[in-house]
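Pasting the sequence and the predicted coordinates here, then a few questions.
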Amino acid sequence: MLITHPRVMLMNVQWMDATARFCGSLTSLFPKVFFSTVNIWTLYALLSEVCYNQISLQSERPGVAILVGLIGVFLHVMCAYTYFMVVIVGGGSPSDFPELRIRNLDSLKANSQDPPEFQEQDQLLGDTEADVYRDVPPTQWVDFHITRPGTSPYRYCLKCKVWKPDRCHHCSSCNRCVLRMDHHCPWFATCIGYHNQKLFIQNLMYIGMYSGFCLVVSAVYLFSFFHHQEYEAGYLSLRLVFLFIVSLVFFVTIGVFGMFSMWLVFRNTTTIEFQDQRWSWGDKASSRSSGPNIFDLGARNNWVSVMGNHWVYWVLPVQFTQKDIASPVNGINSVVDEEAYDEWCQSVRAQEQLNKQLREYRDGLRGVEGEDRNV
């Protein structure tokens, strides 16, 4: 039976939307619950089994037990705090700045037409549905570097209705544009971008230190248990074994991923840019990623641009970025290597010239084929 009554169809649509939102909330909630559960359980196992049972009771060293417990609690708190700060702060979006919002997208699209000579460049340098050529660009707020040389192109997002600065991408999972988007992390159910990348790196560092600390402590007492053949007179604690296994898994996985993430920071390359450069997915991606990395300012300057210019920012989860349009650390503009940028522009101009020659050659072949048909 075909349902055609508008009220019935509207109720079905509302029910489907509510179901989709509920499933989305569960998907977003699961990683947070999983992380909190594992983090709390490891602290419980560390304090109850290692500090209290192994050190305080059996070894009769309460001072060492207190010290180990304090270190474990500190690392546990820092892991939890940096994790949830990554989610709360978010990557940042052009939508946070009223100056970058497009008030009338239809009027903008109607009044913006690329000259014919830029049509090939659209395919080379940007999204054809998100590039616009205007005579009066918002140069007072946004400096564009990865653009067509000698022109005033601006990328904008049709869904968010905002101007898109360099390194800004639209995330389909978060349904918003993210400034200097690195990647969408399912374990945080949010995007890693300009404002929370430092917190993300710190979270990986603290999880690595916490899991490494638990791994070493549990390994010491497991080794002592088998070395002194304590299994002949007693039983091995399963909490100690599970703590060792969980710590080992997290230490290896988070350690490898953390080193890779810090390597990207030292190169001032996002995960998206790394994938484009590594795999060259599609003609548009390969053309954008070809040439030198214009954002690479040297290892120290790259690290400072993400983690802050003082060691306090590197160690503590203290924010130094701002969501102020007048601030130099708002994520809208990026400092570039001028020499690398000039080299990149020359590469783009050479590619434009090649595209022009290929287009003329193709048109010439079509003309010859047309004459042959007429004959």
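Received the coordinates, thanks.

Please make it C-alpha for all contacts and neighbour counts, starting now.
Will do.

would Tyr194 count as being in a helix?
No: applying DSSP: H, G, I helix; E, B strand; the rest coil, one finds Tyr194 to be coil, outside a helix.

From Ser289, how far off is the closest residue to Arg288 other than its chain neighbours?
In space, and not counting its chain neighbours, Arg288 is closest to Leu125: 6.1 Å by Cα to Cα, 6 or more residues apart in numbering. Applying Cα to Cα, to the nearest Å, the value for Leu125 to Ser289 is 10 Å.

okay, pairing it with this:
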Amino acid sequence: MALSRALRCCQRVFSWIPVIIISSVVLWSYYAYVFELCFAFTLSNTYMAYLLIFHVCFIMFCWTYWKAIFTPPSTPSKKFHLSYSDKERYEMEERPDAQKQILTEIAKKLPIFTRAQSGAVRFCDRCQVIKPDRCHHCSVCETCVLKMDHHCPWVNNCVGFSNYKFFLLFLSYSMIYCVFIASTVFQYFLKFWVGDLPNGPAKFHVLFLLFVALMFFVSLMFLFAFLLIDLCGSYFWCGLFNLKERSCFSEAFSAPVFQNGPDRNGFNVGLSRNLRQVFGEDKKLWFIPVFTSQGDGHYFPLRTLCESENPLLANEGKWMEDGGSDEENENGPSVIIRMES
């Protein structure tokens, strides 16, 4: 037991290494750009403008990165956990078919559309919770995460319902940060090749700034493009790439299963609504890392189904009257998204 606890402690310590690496590179880039580039050379009006734009990009990058790291993943509310009596009844039953029937009876009180590949209600034995739609268990965080996308080692956190917007903004501002540095440093890279750049420590900082900025930009561009394709759905991106809206790594490789079978496009409700689900209704807040996503993360609008077509939603009103989602108390007011045909 003590050895297992020590291993888990070491794992948690080592999991922060990628974050430390990114933070160190960013801090070095700040020093190299501000002190070695702007202050080492003549500080003209052009450099004052560079410094202003640089600090705006730097602040937004740090803000979004902080939010992506330290926003805890949203977990299913208590309504999706088995009660003591249901848990006892489920564990005492040894027949798989009987266990499946018990979960089906419990799920009738919950807003659930998706099923497991076998057709059974999705249930996590480790968390003892009936999984809401798009919810998956993260083996790193050791918990079920609402609308789980993937576990990202570079933020040491699960990307899911609570921080999906922050992660997208983090990628966006990271690329803007890299592009700005590369575009303003490129002229000194040219001077280096023709021998016009004076010798000194600033020379090497400037050269490394360009290479690091370009390297990070290319890496981030592929991940951001993949997430953007997933988010925007079939209206534009899928016309080019023949892809559908889905949650990046969890649904891109395993289509959600509905009562009528698997459907990779099941949660695609169009470009506009897909964007509003993540960024909210107020477009003035889209580019600011404050939580504005719609819903409470427990259920999402579907492309083809409506509430009346799903028997599992017959008691949704009762589910809400009995207390609704505990996420409302934990993460602020929730916005209920009604299904539309």
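On my side now, so go ahead. Note that the structure is predicted; figures quoted are calculated from it, not measured.

which residues in the second structure form helices?
With helices called from DSSP state H, the second structure shows them at 2-14, 17-31, 45-70, 84-92, 96-107, 164-194, 201-232, 237-241, 248-252, 271-279, 316-321, 327-331.

if I pick the residue nearest to Arg288 of the first structure, what's in contact with it?
147-148, 284, 287-288 (Cα atoms under 8 Å, 6 or more residues apart in numbering).

Phe267 of the second structure too?
245-246, 300-303.

Quick check: the gap between the counterpart of it in the first structure and Phe97 of the first structure.
By TM-score structural alignment, Phe267 of the second structure lines up with Phe295 in the first structure. Distance, Phe295 of the first structure to Phe97 of the first structure, using Cα to Cα: 23 Å.

Superpose on the first structure and give me the mean offset of stretch 53-67 of the second structure.
Its matched residues in the first structure lie on average 1.6 Å from stretch 53-67 of the second structure after superposition (mean Cα distance after the TM-score superposition for the first structure).

Mind listing what's buried along that stretch?
Within stretch 53-67 of the second structure, the residues that qualify as buried are 54, 57-58, 60-67, counting by 16 or more other Cα atoms under 10 Å.

What residues in the first structure pair up with it?
With TM-score structural alignment as the criterion, stretch 53-67 of the second structure aligns to 71-85.

Counterpart of Ile22 of the second structure over in the first structure?
By TM-score structural alignment, Ile22 of the second structure lines up with Phe35.

Report the mean deviation for the longest strand anywhere in the first structure after fitting onto the second structure.
Longest strand in the first structure, counting residues (DSSP state E): strand 153-157. Average distance, strand 153-157 of the first structure versus aligned residues of the second structure after superposition (mean Cα distance after the TM-score superposition for the first structure): 3.3 Å.

by contact count, what packs against that strand?
strand 131-133, strand 162-164 (3 or more Cα pairs under 8 Å, 6 or more residues apart in numbering; DSSP states H and E).

Reformat those as a markdown table; add distance to Glu343 of the first structure and mean neighbour count.
Shown next, in a markdown table, are these (distance: least, Cα to Cα, whole Å; neighbours: other Cα atoms under 10 Å):
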| stretch | distance to Glu343 of the first structure | mean neighbour count |
| --- | --- | --- |
| strand 131-133 | 23 | 20 |
| strand 162-164 | 24 | 25 |
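
how about a markdown table for these, with distance to Gln14 of the first structure added?
What follows is these, written out as a markdown table (distance: least, Cα to Cα, whole Å):
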| stretch | distance to Gln14 of the first structure |
| --- | --- |
| strand 131-133 | 35 |
| strand 162-164 | 28 |
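
closest to Ala45 of the first structure out of the ones you listed?
Checking these against Ala45 of the first structure by Cα to Cα gives strand 162-164 as the closest, at 47.5 Å.

Which stretch of the second structure lines up against that closest one?
Using TM-score structural alignment, strand 162-164 of the first structure pairs with 129-131 in the second structure.

now stretch 123-140 of the first structure, how far from the centre of its chain.
From the chain centre to the centre of stretch 123-140 of the first structure is a distance of 24 Å (Cα atoms, centre = their mean, to the nearest Å).

just to revisit the earlier point, so which of the helices of the second structure is nearest Ser139 of the second structure?
helix 2-14 (12.3 Å).

How many residues are close by the residue nearest to Phe167 of the second structure when sequence neighbours are not counted?
Of all residues not flanking Phe167 of the second structure in the chain, Ala68 sits nearest, at 5.4 Å (Cα to Cα, 6+ apart). Close neighbours of Ala68 of the second structure, defined as other Cα atoms under 10 Å, add up to 29.

Also the one 3 residues further on?
Number of residues near Thr71 of the second structure (other Cα under 10 Å) recorded here: 16.
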